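J.: quick one: sequence and predicted model below, then my questions.
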Amino acid sequence: PALLRPGRLDRKVEFSLPDLEGRAHILKIHAKSMSVERDIRYELIARLCPNSTGAELRSVCTEAGMFAIRSRRKVATEKDFLEAVNKVIKSYAKFSSTP
């Protein structure tokens, strides 16, 4: 409210949620810093994360890495990403105020 008073910020810039292609690209960016299998289908994972923010997608990648570590593996697999989607995205949906 105080930031929106006249003279403070003159413009509002809206950042919409990423589309399918954007979500897949965000997942690839975060997976670059991880040890992952080469044949991971990022578009499939992105399809399972509709209306997700970049932060939520980063959490998916982080959780996929944790699944691999807990399984005592050095490389995250597509299965790890799918399990991470079930854990992270479903939990965000549970606590989200939007349907």
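T.: That came through fine. Numbers count the residues shown, from 1 in each chain.
J.: C-alpha from now on. contacts and neighbour counts both.
T.: Will do.
J.: which one is residue 42 nearest to, not counting chain neighbours?
T.: residue 24 (5.3 Å; Cα to Cα, 6 or more residues apart in numbering).
J.: meant to ask about residue 81, not that
T.: For residue 81, the closest residue by Cα to Cα, 6+ apart turns out to be residue 64, at 4.8 Å.
J.: what strand or helix carries the one you found?
T.: Taking DSSP states H and E as the definition, residue 64 sits inside helix 54-70.
J.: in that helix, what counts as buried?
T.: 54, 56-68 (16 or more other Cα atoms under 10 Å).
J.: and the next helix or strand past that helix?
T.: Criterion used, DSSP H and E; the element after helix 54-70 is helix 78-95.
J.: can you name every helix or strand that that following helix contacts?
T.: helix 42-47, helix 54-70 (3 or more Cα pairs under 8 Å, 6 or more residues apart in numbering; DSSP states H and E).
J.: try this one next to it:
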Amino acid sequence: MQARLARHAVECAGLETARLWWDYFQLGGEAGMMEVDAFLNGCLRLPAAHRDLLARAINELVEGAPVARVPFSWEIAPSGDDTGPQEHDSTPRTGPRA
């Protein structure tokens, strides 16, 4: 869902993937431009932290434009294929839920 909303915002704002990728990279993103493009086209899943950096980059680039804001992963109800907010922290877990 986050990828679809991101793609919609990018298309409506007329953003180029290279510009989006550069802003995402400047925020600390580690995925390459091809991976970002594949994510926006629904061909690749990215961890929540990377999706959220892309959402932040998109939201900053379209600020003030009549484009819907891209939600962060924790703002979207978890689905069966999403591991949810725990992806934000890469700290190893211990205990029965690890």
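T.: Thanks, I have the structure now. Just so it is clear, the structure is predicted and the values come from calculations on it, not from any experiment.
J.: could you get me the TM-score between them?
T.: Superposed pair, TM-score by TM-score structural alignment, normalised by the length of the second structure: 0.31. Supporting alignment: 46 aligned residues with a Cα RMSD of 3.4 Å.
J.: which one, of the helices and strands packed on helix 78-95 of the first structure, ends up nearest to residue 89 of the first structure?
T.: With Cα to Cα as the measure, helix 54-70 is the member of those nearest residue 89 of the first structure (7.2 Å).
J.: got the angle for that closest one vs helix 78-95?
T.: Here the directions of helix 54-70 of the first structure and helix 78-95 differ by 130 degrees (axes from the mean of the first three to the mean of the last three Cα atoms, to 10 degrees).
J.: elements contacting helix 54-70 of the first structure?
T.: helix 20-31, helix 78-95.
J.: which residues sit in contact with residue 17 of the second structure?
T.: Under the criterion of Cα atoms under 8 Å, 6 or more residues apart in numbering, the neighbours of residue 17 of the second structure are 33, 36, 37.
J.: wait, residue 63 of the first structure sits on residue 82?
T.: No: judged on Cα atoms under 8 Å, residue 63 of the first structure makes no contact with residue 82 at a distance of 10.1 Å.
J.: on that earlier part again, would you format the helices and strands packed on helix 54-70 of the first structure as a markdown table with mean neighbour count included?
T.: Shown next, in a markdown table, are those (neighbours: other Cα atoms under 10 Å):
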| stretch | mean neighbour count |
| --- | --- |
| helix 20-31 | 18 |
| helix 78-95 | 16 |
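J.: what would the ones you listed look like in CSV with distance to residue 46 of the first structure?
T.: Shown next, in CSV, are these (distance: least, Cα to Cα, whole Å):
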stretch, distance to residue 46 of the first structure
helix 20-31, 5
helix 78-95, 9
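J.: alright, that wraps it up for me.
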